[in-house]
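> Next come a sequence and a model predicted from it.
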Amino acid sequence: MTLDEVDRAFLRTLVADATVSAGELGRRHGLSQPAAWRRVKRLQDAGVLAGRRIEIDHEALGFGVTVFLGIKLATKGRVSLEDFERAVAAIPEVQLVHHVLGLYDYRLRIVARDLADFERILRRRIMTLPGVGEFEANVLLSEERLLGPV
């Protein structure tokens, strides 16, 4: 799909705030509400816009620590990737699971109340998962949201 500057402007606006209406998009970018709606619909139909999400403020819920955990499976032949993925998906503190290529097989995004809570999650939940071998934790210090190549 070819995107023009108005499409890109719509995408930047919607990435920043998915609740912006077609009427507001039109006002911000010089189009009527019906024309803006048609563009949004075209972007949705093409799969460029894939849903609208709510962002949860984990810190407001008492989760003050975010950790990125790289995990290398010890026994890839004996434990299936699906078994590992199913087991890790059952841990509520795990926010994202990425199957990656590189030093580690998986990269997890985990939220915890504090470092002691993360240690509890690591010892009781992560280290007991099927096939876990080596791992490395990186604590998030700050995060900037970027729009990417739009």
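On my side now, so go ahead. Numbering: from 1, shown residues only.
> Every contact and neighbour count from this point should use C-alpha atoms.
OK.
> ranges for the helices of the chain?
Ranges of helices in the chain, per DSSP state H, are 5-16, 22-29, 33-45, 81-89, 115-121.
> mind checking which of those helices is nearest Gly148?
Among these, helix 5-16 comes nearest to Gly148, with 9.1 Å by C-alpha to C-alpha.
> Contacts only, for the residue of the chain positioned farthest from its centre.
Farthest-out residue of the chain from its mean C-alpha position, per C-alpha atoms, centre = their mean: Ser32, at 32.9 Å. Neighbouring residues of Ser32 by C-alpha atoms under 8 Å, 6 or more residues apart in numbering: 23, 26.
> In addition, the following structure is provided for comparison:
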Amino acid sequence: MIELDDFDRELLRALARDASQSAGALGRRFGLSQPATWRRIRRLEQAGVIRGRRLRLNAEALGFGVTVFLGVKLARKGRVSLEDFERAVSAIPEVQTVEHVLGLYDYRLRVVARDLADFERVLRRRIMALPGAGDLEANVLLSEERRPGPIG
């Protein structure tokens, strides 16, 4: 585990809010040179603290107005492997995330659709047809607040 100082924590908070900021802009903000800031960022990446920088698309602006969290319990008969299910569900473009979880359901999926009728189509034709798909529970997203997470 890497030791984080106050500057590292502030740098991570700033990047969590907006990962597109340049090392120069961050350095100016915190009173450090661009090369020194870049070395800090690079050290955090190499230590695995920063795993990457992602582009977050606005699904609604792209015409996908419905987001559904779907709990999927695998059917026990037929004993489909987890890898087979994960591979098949990951191939569905509307499925944004696949999380293997502990609890009532085996998987938690984040699914986007144009509207509820489109979600029903994806659910019936694609997700329920997956190998091993058993019980399902759908939760429609009403609103979302993004939090950057804990920074020690």
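That came through fine. Quick caveat: nothing in here was measured; it's all calculated off a predicted structure.
> And the TM-score between them?
After superposition, the two chains reach a TM-score (TM-score structural alignment, normalised by the length of structure 1) of 0.96; 150 aligned residues with a C-alpha RMSD of 1.1 Å.
> how much space between the residue farthest from the centre of structure 1 and Gly23 of structure 1?
Applying C-alpha to C-alpha, to the nearest Å, the value for Ser32 of structure 1 to Gly23 of structure 1 is 7 Å.
> Quick check, central residue of structure 2?
Thr97 (6.0 Å).
> quick revisit: any chance of a markdown table for the helices of structure 1, columns distance to Gly62 of structure 1?
Converted to a markdown table, these look like this (distance: least, C-alpha to C-alpha, whole Å):
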| stretch | distance to Gly62 of structure 1 |
| --- | --- |
| helix 5-16 | 24 |
| helix 22-29 | 34 |
| helix 33-45 | 35 |
| helix 81-89 | 21 |
| helix 115-121 | 11 |
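> among those helices, which is nearest Pro149 of structure 1?
Among the helices of structure 1, helix 5-16 sits nearest to Pro149 of structure 1 (C-alpha to C-alpha), with 9.3 Å.
> Counting neighbours, which bits of that closest one end up buried?
Judged by neighbour count using 16 or more other C-alpha atoms under 10 Å, the buried positions of helix 5-16 of structure 1 are 6-7, 9-15.
> quick one: which of those residues is nearest Val132 of structure 1?
Checking the buried residues of helix 5-16 of structure 1 against Val132 of structure 1 with C-alpha to C-alpha, the nearest one is Val15 at 35.5 Å.
> ok, now which ones touch that closest one?
Going by C-alpha under 8 Å, 6+ apart, Val15 of structure 1 touches Leu147.
> For the aligned residue in structure 2 for it, give its distance to Gly27 of structure 2.
Matched by TM-score structural alignment, Val15 of structure 1 corresponds to Ala16 in structure 2. Distance from Ala16 of structure 2 to Gly27 of structure 2, counting by C-alpha to C-alpha: 16 Å.
> Repeat that for Glu10 of structure 2.
11 Å.
> what do you get for His100 of structure 2?
His100 of structure 2 sits at a distance of 39 Å from Gly27 of structure 2 (criterion: C-alpha to C-alpha).
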